[in-house]
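Chemist: please find the sequence and the predicted model below.
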Amino acid sequence: MASSLLLLLDDIATVLDDVAVMSKMAAKKTAGVLGDDLALNAQQVSGVRSDRELPVVWSVAKGSFVNKLILVPLALLISVVAPWAINPLLMLGGLFLCYEGVEKLLHSLQHKKPQTADEAQRELEHTEIDLALYEKDKVKGAIRTDFILSAEIVVISLGTVAAAGFLTKVSVLSLIAIAMTVGVYGFVALIVKIDDIGLHLTEQASSAKQRIGRGLLAFAPVLMKTLSVVGTVAMFLVGGGIINHAVPWMHHFSEGTVKYVQEIPSAGSIIGAVAQNSLNLLIGLIAGLLVLLAVGLVKKLWPKPA
């Protein structure tokens, strides 16, 4: 009995050790996607009222947990039943991200800023009327984007543990899913509340804290504007990267191009990284435009009934 218990404990310790090692490997491989995920989600939940920022982040975080709850068992099932379907499904998600990126880009170019006080007042009144709908759309959009990014994270993690046992696979995917969600939305919550933290510090007695507070208040709008741009670019980078890896000839071309420029003395590794991201960005932008044209054509051919 004692020897059986010791054997069981040894097996558990071995599994936990494998889970720890493979989780570390999976976390390293998904770090790039995590950075894009953070920028995208911070940008997606920006623009809501200050007192609604944390509730919105929490709503999206709950949606993200539900996404992972769907994706982890689904990925495990597809990897057993139809492993060939993983890349096409990821590619559809990548195309959707690129399409959303182009729509966001066009909206920002077409949206005119109010020129007069009256125009600004009318826009403010309209915003206040549609505030609940605006917030709901923000949450829906963020959860939808999170689903695609989460799918990529889960698939990358699954590839890391492809040769492992079923229990190890489940443990690693679950651990990565929980850690990524908590990490991303913890940072998002911190980012959107930077201005409130700064305001709180300006009200303190310490002059040092007041200076830090004023610095944070000045930094917050710059950060949010930057994240707005970075978040849109991340859509093309992630979407283009998924398409690039899913299409063999495209992947071989970009891989060959990156290897070629990496041979440049001194700055080869930096140029290689820039070249890879530039190719993904270009692929994502072209793919998004093509999907937008296709959607526009479908709408013209099959208009919605009045």
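Modeler: Done, it's in. Numbering: from 1, shown residues only.
Chemist: from here on, contacts and neighbour counts on C-alpha atoms
Modeler: Fine.
Chemist: give me the neighbour count for Gln276.
Modeler: 18 (other Cα atoms under 10 Å).
Chemist: residue contacts, it?
Modeler: Ser254, Val258 (Cα atoms under 8 Å, 6 or more residues apart in numbering).
Chemist: for Ala234, see how far away it is.
Modeler: From Gln276 across to Ala234, the span is 13 Å (Cα to Cα, to the nearest Å).
Chemist: likewise Thr168?
Modeler: For Thr168, the distance to Ala234 equals 31 Å [Cα to Cα].
Chemist: the two: which has the busier surroundings?
Modeler: Taking other Cα under 10 Å, Thr168 and Ala234 do not tie; Ala234 has more neighbours (27 against 21).
Chemist: not counting sequence-adjacent ones, nearest residue to the more buried one?
Modeler: Leaving out its chain neighbours, the residue that sits closest to Ala234 by Cα to Cα, 6 or more residues apart in numbering is Asp36, at 5.4 Å.
Chemist: what of Ile178?
Modeler: Nearest residue to Ile178, sequence neighbours excluded (Cα to Cα, 6+ apart): Phe65, at 7.6 Å.
Chemist: related to what we said a few turns ago, which helix or strand contains the residue nearest to Ala234?
Modeler: Element membership of Asp36 [criterion: DSSP states H and E] is helix 31-44.
Chemist: show me what that helix is packed against.
Modeler: For helix 31-44, the elements it packs on are helix 131-160, helix 166-192, helix 207-246, judged by 3 or more Cα pairs under 8 Å, 6 or more residues apart in numbering; DSSP states H and E.
Chemist: any chance of these in CSV, plus distance to Ser46?
Modeler: Below are the helices and strands packed on helix 31-44 laid out as CSV (distance: least, Cα to Cα, whole Å):
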stretch, distance to Ser46
helix 131-160, 9
helix 166-192, 7
helix 207-246, 7
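Chemist: circling back: what's the one helix or strand the residue nearest to Ile178 maps to packed up against?
Modeler: Using DSSP H and E, Phe65 sits within helix 53-81. Here helix 53-81 touches helix 86-110, helix 131-160, helix 166-192, going by 3+ Cα pairs under 8 Å, 6+ apart.
Chemist: and the comparison structure, right after this:
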Amino acid sequence: MPSGLAALLDDVAGITKIAAASLDDVAGAAGKAGTKAVGVVVDDAAVTPGYAMGFTPDRELPIVWKIAVGSFRNKLVFLLPGALLLSAFAPWAVTPILMVGGSYLAFEATEKILEALAGEHTADEPEELALSGPELEAQKVNGAIRTDLILSGEIMAIALADVAGKPLLVQAGALALVGVLLTVAVYGVVGLIVKMDDIGLHLARRKNPVTRSLGRGLVKAMPITMEALTLIGTAAMLWVGGGIIVHGLEHFHLTPIPAWVEGLSHWAQRVPVVGAVTGWLAFALGSAVVGLAVGGTLAGLIHLWHHRKPAVAPDGTA
């Protein structure tokens, strides 16, 4: 009996070691995969605050919470099972899907740049102005969740490409961990951003002059912060989208463009002391140029297509 108990304890200890090793694998894979998705995360954090703006202060955090719940649902209920099925039955499709997503990111960034250059701004649509507060809130939340689905899909695809060689359970654990941690990080930052002006107003009412100055500074910094987030998000979409395309071309042995980007990065790495930083910046810049070229091509084709479509008269005739 003791020998049986000892054998059982040995088995339990062995299973525990295996489980611990698996957890280490999951954590390591999640960390590595998460860093690859950082550009999409930056864009997600830059885009989302706009959906909570324009509402009363008491509705801002509830709106962010609703979007965060939708983001969890997107990642864990829809995208995670889809990613695992893709990994199990069609791993060859991961790179093409990533390239399509990267092209979409580049196109979105290019559209933002073209709108900024043209001086366009998004005004409230008449149908939006006709909605009540709860209806408008529901519309904004649903729109944010749809946008998050696209960005989350890109995050999960990037993470999947990095853990594709791992066992299926490690893949599942890593993707789930990436999804949860990045969602918490993104929407935690978004919550702070949308409440930054309220925090500033609260501090500005304090008696301490230093605290009051800090509060006024936060309020004044809010518009600048939103502008900076827009610029950072656009740059991140270009660099990430272009980088995905570059890696995809390299995967399919279409090497001229990847060789040019890599060569630029290697040349920049020769800078003394900060070579690692300048090399990364050069790769990001080269990737952004590729992203801008692809995004500009797609934007031009789509605009050309829209202009070629016949106009429809009020009576329904072309």
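Modeler: Here it is on my side, so go on. Model, not experiment: these values are computed from the prediction.
Chemist: TM-score of the superposition?
Modeler: Aligned and superposed, the two chains score 0.82 in TM-score terms (TM-score structural alignment, normalised by the length of structure 1); 297 aligned residues with a Cα RMSD of 3.2 Å.
Chemist: quick one on the thing from earlier: show me the contacts for the corresponding residue of structure 2 for the residue nearest to Ile178 of structure 1.
Modeler: When structure 2 is aligned by TM-score structural alignment, Phe65 of structure 1 is paired with Phe72. Contact analysis of Phe72 of structure 2 by Cα under 8 Å, 6+ apart lists Gly179, Val180, Thr183.
Chemist: give me the buried subset of these.
Modeler: Buried subset of the contacts of Phe72 of structure 2 (neighbour count, 16 or more other Cα atoms under 10 Å): Gly179, Thr183.
Chemist: turn the contacts of Phe72 of structure 2 into TSV, including distance to Gly279 of structure 2.
Modeler: Converted to TSV, the contacts of Phe72 of structure 2 look like this (distance: Cα to Cα, whole Å):
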residue	distance to Gly279 of structure 2
Gly179	29
Val180	31
Thr183	29
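Chemist: what is the nearest of the contacts of Phe72 of structure 2 to Ala123 of structure 2?
Modeler: When the contacts of Phe72 of structure 2 are compared for distance to Ala123 of structure 2 (Cα to Cα), Thr183 comes out closest, at 29.0 Å.
Chemist: I figured that closest one was touching Val69, is that so?
Modeler: No - checked against Cα atoms under 8 Å, the pair Thr183 of structure 2 and Val69 is beyond contact range at 9.1 Å.
Chemist: now stretch 96-104 of structure 1: how far from the chain's centre is it?
Modeler: On the basis of Cα atoms, centre = their mean, to the nearest Å, stretch 96-104 of structure 1 is displaced by 13 Å from the centre of the chain it belongs to.
Chemist: any idea how far His266 of structure 2 is from the residue most central in space within structure 2?
Modeler: In structure 2, the residue lying closest to the centroid (Cα atoms, centre = their mean) is Val40, at 2.6 Å. Remark: distance between Val40 of structure 2 and His266 of structure 2 (Cα to Cα) = 25 Å.
Chemist: same check, this time on Ile145 of structure 2
Modeler: Distance of Ile145 of structure 2 to His266 of structure 2, given as Cα to Cα: 40 Å.
Chemist: okay, the two: which has more neighbours?
Modeler: For Ile145 of structure 2 versus His266, neighbours defined as other Cα under 10 Å are more numerous around Ile145 (23 against 18).
Chemist: mind checking how far the more buried one is from Pro62 of structure 2?
Modeler: 14 Å.
Chemist: Ala106 of structure 2 -> structure 1?
Modeler: In structure 1, Ala106 of structure 2 lands on Cys98 (TM-score structural alignment).
Chemist: for that match, grab the count of nearby residues.
Modeler: Look at Cys98 of structure 1: counted by other Cα under 10 Å, it has 33 neighbours.
Chemist: what's the answer for the one 10 residues further on, then?
Modeler: For Ser108 of structure 1, the neighbour count with other Cα under 10 Å is 11.
Chemist: how about the one 3 residues further on?
Modeler: For His111 of structure 1, the count of nearby residues is 8 (other Cα under 10 Å).
Chemist: map Ile63 of structure 2 onto structure 1.
Modeler: Counting by TM-score structural alignment, Ile63 of structure 2 lines up with Val56 in structure 1.
Chemist: what's near enough to touch its match?
Modeler: Counting by Cα under 8 Å, 6+ apart, Val56 of structure 1 makes contact with Val45, Glu135, Val139.
Chemist: buried sites along stretch 277-287 of structure 2?
Modeler: For stretch 277-287 of structure 2, by 16+ other Cα under 10 Å, it's Thr278, Gly279, Trp280, Leu281, Ala282, Phe283, Ala284, Leu285, Gly286, Ser287.
Chemist: cool, stretch 65-82 of structure 2 as well?
Modeler: Neighbour-count burial for stretch 65-82 of structure 2, counted by 16+ other Cα under 10 Å, picks out 65-68, 70-76, 79-80, 82.
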